[in-house]
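1. Provide a 3D model corresponding to the input given below.
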Amino acid sequence: MKLVVLSCLLAFAVAAPRPDGDAVTLVDDRTDDGDGNFQYRFETSNGIAEQRLGAPGSEGQSNMQGDFSFDLPDGNRFDLTYSADENGYKPNSAFIPTDHPLPAHVVELLAIVEDLVRQGATWNDKGERLTRRK
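-> Take a look at the predicted model:
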């Protein structure tokens, strides 16, 4: 009985529609000079696209810059541009979370703490104040 159920589940999984399973490559453009310089660009019929340009870096690494994009299930388009070099990987996208500005009361509390530190106040690792203002 377990074998029958497992076979049915496997049959359903294989027969399930795969919208991306029928995607075809629309653009595939590649060049590689063999000296570390390269570029490529591709696009598929399901909306996936990427392009990348690479060159040798000053410290032996590959420096790259490029972008990629694809359609999200909610209908939005995900776009990301990036560069990668001796200074690290730097992505840029509206989908990357960013720090929010601190609320005004937190900025005020941090200013109070800085003032106390300038006056010689110290705290232990539990946040308990050890010394008072001088």
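2. From now on I want contacts and neighbour counts done on CA atoms only, so please keep to that.
-> Fine.
3. Quick check: buried residues in stretch 50-58?
-> Neighbour counts over stretch 50-58 (16 or more other CA atoms under 10 Å) mark 50-55 as buried.
4. all helices for the protein, in order.
-> Secondary structure of the chain (DSSP state H): helices at 2-15, 104-118.
5. Centre of the chain to the last one, how far?
-> If I follow you right, that is helix 104-118. Centre-to-centre, helix 104-118 and its host chain are 33 Å apart (CA atoms, centre = their mean, to the nearest Å).
6. Check stretch 43-55 too.
-> For stretch 43-55, the distance to the chain centre is 16 Å (CA atoms, centre = their mean).
7. Following up with a second sequence; could you model it the same way so I can compare the two?
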Amino acid sequence: MFKLLTIHSQLLVATALFACAYAAVDPADAHATIVNYANEVNPDGSYNYAYDTSNRIQVQESGVGSSYASGSYSYISPEGQPIQLSYTADENGYQPKGDHLPTPPPIPEYILKALAYIEAHPFEKIQLKKRK
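-> Below you'll find the predicted structure:
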């Protein structure tokens, strides 16, 4: 339970720092307040939290201890663009999704062909003979 609260607290602090950093960009946001807040930590290790601020930042997350989390946040960028990000964090790592995130270039055809060849021709163990 202590570890859960520590991780949960770290997430809340990180999110609050994000909100403060965002507010520092626009002086009008320096006086933003939390207008909606919910926080639930259950005995089984699951948790939920969410909050909204007066400057239109919205954050929500749910998860189970240090093994899984899923959430999202949204805000308006200094350029006036709505930013929305959703994520999961589990045994596969942190996986964010958002239209504003950069995407990698497509894998070149020759690499895809090489990977298909490797998959179709698995490596066979070579028996090495000892020298005398």
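8. Out of the helices of the first structure, which gets nearest to residue 82 of the first structure?
-> helix 104-118 (32.3 Å; CA to CA).
9. Redo the helices of the first structure as JSON lines? Include distance to residue 43 of the first structure and mean neighbour count.
-> Below are the helices of the first structure laid out as JSON lines (distance: least, CA to CA, whole Å; neighbours: other CA atoms under 10 Å):
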{"stretch": "helix 2-15", "distance to residue 43 of the first structure": "26", "mean neighbour count": "10"}
{"stretch": "helix 104-118", "distance to residue 43 of the first structure": "47", "mean neighbour count": "12"}
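10. Quick one, which of these gets closest to residue 46 of the first structure.
-> helix 2-15 (19.9 Å).
11. Give me the distance from that closest one to the chain's centre.
-> 37 Å.
12. Distance to residue 2 of the first structure added to the buried residues of stretch 50-58 of the first structure, as TSV?
-> Converted to TSV, the buried residues of stretch 50-58 of the first structure look like this (distance: CA to CA, whole Å):
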residue	distance to residue 2 of the first structure
50	45
51	48
52	49
53	53
54	53
55	56
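13. Including distance to residue 38 of the first structure, could the helices of the first structure go into JSON lines?
-> What follows is the helices of the first structure, written out as JSON lines (distance: least, CA to CA, whole Å):
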{"stretch": "helix 2-15", "distance to residue 38 of the first structure": "38"}
{"stretch": "helix 104-118", "distance to residue 38 of the first structure": "48"}
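14. for the ones you listed, which one sits closest to residue 75 of the first structure?
-> helix 2-15 (24.7 Å).
15. contact partners of that closest one?
-> Around helix 2-15 of the first structure, nothing counts as a contact under CA atoms under 8 Å, 6 or more residues apart in numbering.
16. Longest helix in the second structure, by number of residues?
-> Under DSSP H, the second structure gives helix 2-25 as its longest helix.
17. Show me where the first structure has its strands.
-> 25-32, 38-44, 49-56, 62-71, 77-85, 88-92 (DSSP state E).
18. whereabouts in the second structure does the longest one align?
-> Across the second structure, the stretch matching strand 62-71 of the first structure (TM-score structural alignment) is residues 67-76.
19. Buried residues, the longest helix of the second structure. List them.
-> Buried, per 16+ other CA under 10 Å, within helix 2-25 of the second structure: 4, 8, 12, 19, 22-23.
20. how far does it sit from the chain's center?
-> The answer for helix 2-25 of the second structure is 13 Å, by CA atoms, centre = their mean.
21. Also stretch 28-44 of the first structure?
-> On CA atoms, centre = their mean, the centre of stretch 28-44 of the first structure falls 23 Å from that of its chain.
22. what's it in contact with?
-> 23-27, 49-56, 62.
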